[in-house]
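Have a look; sequence and predicted model below, questions after that.
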Amino acid sequence: MLTEISDIEKAGIRIKDRLFISPRCNIIMPYHKLLDKLYEEAKGPGKIGTTGRGIGPVYADKVSYNGIRIADLLDSEVFSEKLQTQLRVKNKILKALGAKPLSQSQIERDFAKYRTRIKPFVSETFSILNDAYDKKKNILMEGAQGVFLDNDFGTYPYVTASNVISGSASSGAGIAPAKVRSVIGVTKAYTTRVGAGPFPTELTNKLGDKLQTGGLEFGATTGRKRRCGWLDLELIRFAAKINGFTEICITKLDVLDNFPKIKICTHYRLNGRRIKYEDCDLKTLEKAKPVYKTYKGWMKSIKDAKNFRDLPKEAQIYLRDIEKMVGVEITYVSTGVKRNEIIKI
């Protein structure tokens, strides 16, 4: 985060009084990253493909009352006391897993620098957001990860440590659920996944490679190649229901420009019967067979399209069928990588 702040400031963008960090935020400590990697290595063939950034361990500490928060960092005495307590436990675990223990004095020196740098941005965000709402200002919140990385409703254990569905915005930001007016679901025109986990529509052939290359599909955090497959409407329908989508934005439609045939997964079947995502455990989802509807591709660039009517007929049919099968209106479609290459329907 401090690197991002520096990069933005170097670009000449003022962020003072524009960036606010909640004092309630839990801090990813050096031992969290180490433990994340050590836990993953210890699982052997049962690895889940963690990013190794310490997310799981910091959330584990949060819910087990062992977290160190931004508010603690700002008080050097409190920070030192809490760090001492945690290192009593964490260094024993690190040693048991074959790693060297961490030095409290070194961590305190490092975090003293962070304290100085971050302090100007720390502010109680609850008041900021609710005051903005009371003044009828627009508030835009963005989900941290995709729906199916949600800790409860995603493809557990191949998920993230937190809840990322729209309802989590209330608990995360401190905004009452009734105050949320609209929920925009964002999905690519095809499906991707980083790391391990079930992926019913995955294409492990040249078509998958074509999607990966054309869409520049690399993980934002790790740089790993994303797995790619056809659009999965079984997942989109579930996502629309659990999040309460009021509208949908389809991104990367242009990646499909050079596909003579395009498929959409309409639903799953297993052992001769139709099954829903919400009824699947991990083992069942891995066995589920996607049922496809095939579409004729448009085989031309759509990047110059300015409105829905400018899109090729085949692309219009593709989008309208998504709307019908999901039951939510598509209001935005991206047709290229530039900011202005987007259509509002």
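On my side now, so go ahead.

okay, CA-based contacts and neighbour counts for the rest of this
Will do.

ranges for the helices of the protein?
Applying DSSP state H to the chain gives helices spanning 2-10, 30-42, 55-63, 70-74, 76-96, 104-118, 125-134, 168-173, 206-214, 233-243, 282-287, 313-326.

Give me the buried positions along stretch 86-93.
Under the neighbour-count criterion of 16 or more other Cα atoms under 10 Å, stretch 86-93 has 86, 87, 90, 91, 93 buried.

do the same with stretch 208-219
By 16+ other Cα under 10 Å, the buried positions in stretch 208-219 come out as 208, 209, 210, 211, 212, 215, 217, 218, 219.

One more: stretch 30-41?
Going by neighbour count (16+ other Cα under 10 Å), the buried part of stretch 30-41 is 31, 32, 33, 34, 35, 36, 37, 38, 40.

Now find how far off-centre that stretch is within its chain.
Centroid displacement of stretch 30-41 relative to its chain, using Cα atoms, centre = their mean, to the nearest Å, is 21 Å.

also this one, for the comparison:
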Amino acid sequence: MPAYAVLGAQWGDEGKGKIIDYLASKANIVARFSGGNNAGHTVINDLGHFSLHLIPCGIFQDGVMNVIGNGVVVNPDELIEEMEVLKSSGLSLDGKLMISERAHLIMPYHIVLDNLSEKSKGNSAIGTTGKGIGPAYSDKTSRTGIRAADLLDMSGLKDRLENVMEYSNAVITKIYGGDPVCLDDLYQKCKIWADTLGSYIGPTGKFVNESLDNGGNVVLEGAQGILLDLDHGTYPYVTSSNPTIGGVSTGLGIQPRHISSVLGIFKAYNTRVGSGPFPSELLDSTAEKIRTIANEFGTTTGRPRRVGWFDGVAAAYSTRINGYSSAVITRLDVLDGFEELKVCVAYDLDGELIQELPGGVSALGRCKPVYETLEGWTTPTAGVSDIKTLPHAAKKYIARLEQLIGCPISIISTGPHRDQTIMPESVI
């Protein structure tokens, strides 16, 4: 049976959490495959308001296994804290959570290195979340990482830590002038992690593949978005993993043939957090109005998000890379009450009109948006669940986005709750 990928189609923060929570009711498994606790997925339900950074958004559905795949880098302290928050809300995690034995761990020295490196760059800083994501992936690539399976072999872990920390502490102290991380303290912390998380660690790749082979439905939960992808994003202002469709197979260990559909999640406008080019960015009162209405502040960092009009050039690029079978538009209700709306349909690069996202960060930074103006609407869309009741101008706006994205729009979100959703046809 099929797997359904749900991917961020912009710079992240598109509202994937609500959509995945909505679709999870028809799934057997919801699985994360990339990123770490730099992601922030918001779910609002009868139990409360939750910000999930590591645990997949299917955790609120009975009978759904939530998998943290091998492509995710896991901060054990953050994961344990997240688990405790859910338990304190009356949610049982028994039989509902599995961590890949192959997932790499974010260690305290990764966080130290991340922040020291970012600080040393001054005005040239990337704008990372400071969560240790990049250094953890760097260690994975250099084959010095610590994996979840290592917590199940404490006798062998200490020797590995000694070797790894000798180098990491040398970088911290001799290059950045920071304080070293204590080996004994970290080893004691690892014992706590092993006691708390050991029973959740297992062969997730085998588990997910067996479910697919036996007819199960799997929702693949993307983190961040394509424009932050290490290869296909606005490099170097990107994350350290692949939140695109190619990251699914490597980050979860499933065969591409199982993926039957790919949902691209788009906001009805654009946002991004941190540094980097953003062609359709608004720096006026309109941006502040959208930011205030939509509470556009990072779920993970709390930083104000940069705001811009919908970028059709980036959207078409996103579709070409990820091959969306359909798209989801979120936050449509945020645009209620605007007399007119703009969408970026091309870029002006040094006097030349282009409709392709440049690969070079300098060129993208010089791109000026070419806008098309559309009529706004005054009738509220907030909470609407029937497409027939959308204002005519809102329908025209959605139709134009569909043209620019290049695939059908299957879901429209008009609010943060599950029932504030328009879905004419089931996507699962």
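All right, it came through fine. This one's a predicted model, so the numbers in the text were calculated from it and none came from an experiment.

Quantify their similarity with the TM-score.
The TM-score (TM-score structural alignment, normalised by the length of the first structure) is 0.98; 345 aligned residues with a Cα RMSD of 1.1 Å.

on that earlier part again, let me know which of the helices of the first structure is tucked in deepest.
helix 70-74 (a mean of 21; mean count of other Cα atoms under 10 Å).

Next, the mean deviation of that one compared to the second structure.
For helix 70-74 of the first structure, the mean deviation from the second structure after alignment is 1.2 Å (mean Cα distance after the TM-score superposition for the first structure).

Next up, the contacts around the alignment partner in the first structure of residue 165 of the second structure.
The alignment partner of residue 165 of the second structure in the first structure, by TM-score structural alignment, is residue 87. For residue 87 of the first structure, the contact set (Cα atoms under 8 Å, 6 or more residues apart in numbering) comprises 102, 104.

gap between residue 87 of the first structure and residue 164 of the first structure?
30 Å (Cα to Cα, to the nearest Å).

Kindly report the same for residue 201 of the first structure.
From residue 201 of the first structure across to residue 164 of the first structure, the span is 23 Å (Cα to Cα).

what does residue 342 of the second structure align to in the first structure?
Here residue 342 of the second structure is matched to residue 263 in the first structure, going by TM-score structural alignment.

isn't that match right up against residue 290?
No - in this structure, residue 263 of the first structure is not within contact of residue 290 by Cα atoms under 8 Å, at 10.6 Å.

Give the aligned range of stretch 283-294 of the second structure in the first structure.
With TM-score structural alignment applied, stretch 283-294 of the second structure matches the range 204-215 in the first structure.

Residue 235 of the second structure is in contact with residue 361, isn't it?
Yes - Residue 235 of the second structure lies in contact with residue 361 (Cα under 8 Å); the separation is 6.5 Å.

Adding distance to residue 141 of the first structure, write the helices of the first structure out as a markdown table.
Shown next, in a markdown table, are these (distance: least, Cα to Cα, whole Å):
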| stretch | distance to residue 141 of the first structure |
| --- | --- |
| helix 2-10 | 19 |
| helix 30-42 | 27 |
| helix 55-63 | 20 |
| helix 70-74 | 21 |
| helix 76-96 | 30 |
| helix 104-118 | 22 |
| helix 125-134 | 11 |
| helix 168-173 | 7 |
| helix 206-214 | 28 |
| helix 233-243 | 13 |
| helix 282-287 | 30 |
| helix 313-326 | 23 |
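
Ok, which of these comes nearest residue 17 of the first structure?
helix 125-134 (11.2 Å; Cα to Cα).

which outside residues touch that closest one?
Identification of contacts with helix 125-134 of the first structure by Cα under 8 Å, 6+ apart yields 20, 21, 22, 138, 139, 173, 174, 175.

So how do I select the buried members of these in PyMOL?
Isolation of the buried members of the contacts of helix 125-134 of the first structure (16+ other Cα under 10 Å) is achieved in PyMOL through the command below:
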select buried, resi 20+22+175
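
How much space separates residue 110 of the first structure from residue 44 of the first structure?
Counting by Cα to Cα, the gap from residue 110 of the first structure to residue 44 of the first structure is 33 Å.

residues contacting the residue nearest to the spatial centre of the first structure?
Ranked by distance to the mean C-alpha position of the first structure (Cα atoms, centre = their mean), the top residue is residue 145 at 1.1 Å. Going by Cα under 8 Å, 6+ apart, residue 145 of the first structure touches residue 164.

Name all residues that make contact with the residue nearest to residue 5 of the first structure when sequence neighbours are not counted.
In this structure, residue 5 of the first structure finds its nearest non-sequential neighbour in residue 15, 7.9 Å apart by Cα to Cα, 6 or more residues apart in numbering. Residue 15 of the first structure makes contact with 5, 8, 9, according to Cα under 8 Å, 6+ apart.

how about residue 15 of the first structure, what's its partner in the second structure?
Using TM-score structural alignment, residue 15 of the first structure sits opposite residue 93 in the second structure.

Roughly how far does the residue nearest to residue 5 of the first structure sit from residue 7 of the first structure?
Between residue 15 of the first structure and residue 7 of the first structure the distance, using Cα to Cα, works out to 11 Å.

Tell me the residue in the second structure aligned with residue 284 of the first structure.
Correspondence of residue 284 of the first structure to the second structure, assessed by TM-score structural alignment: residue 363.

which residues does residue 343 of the second structure contact?
Contacts of residue 343 of the second structure (Cα under 8 Å, 6+ apart): 309, 310, 311, 312, 371, 372, 373, 374.
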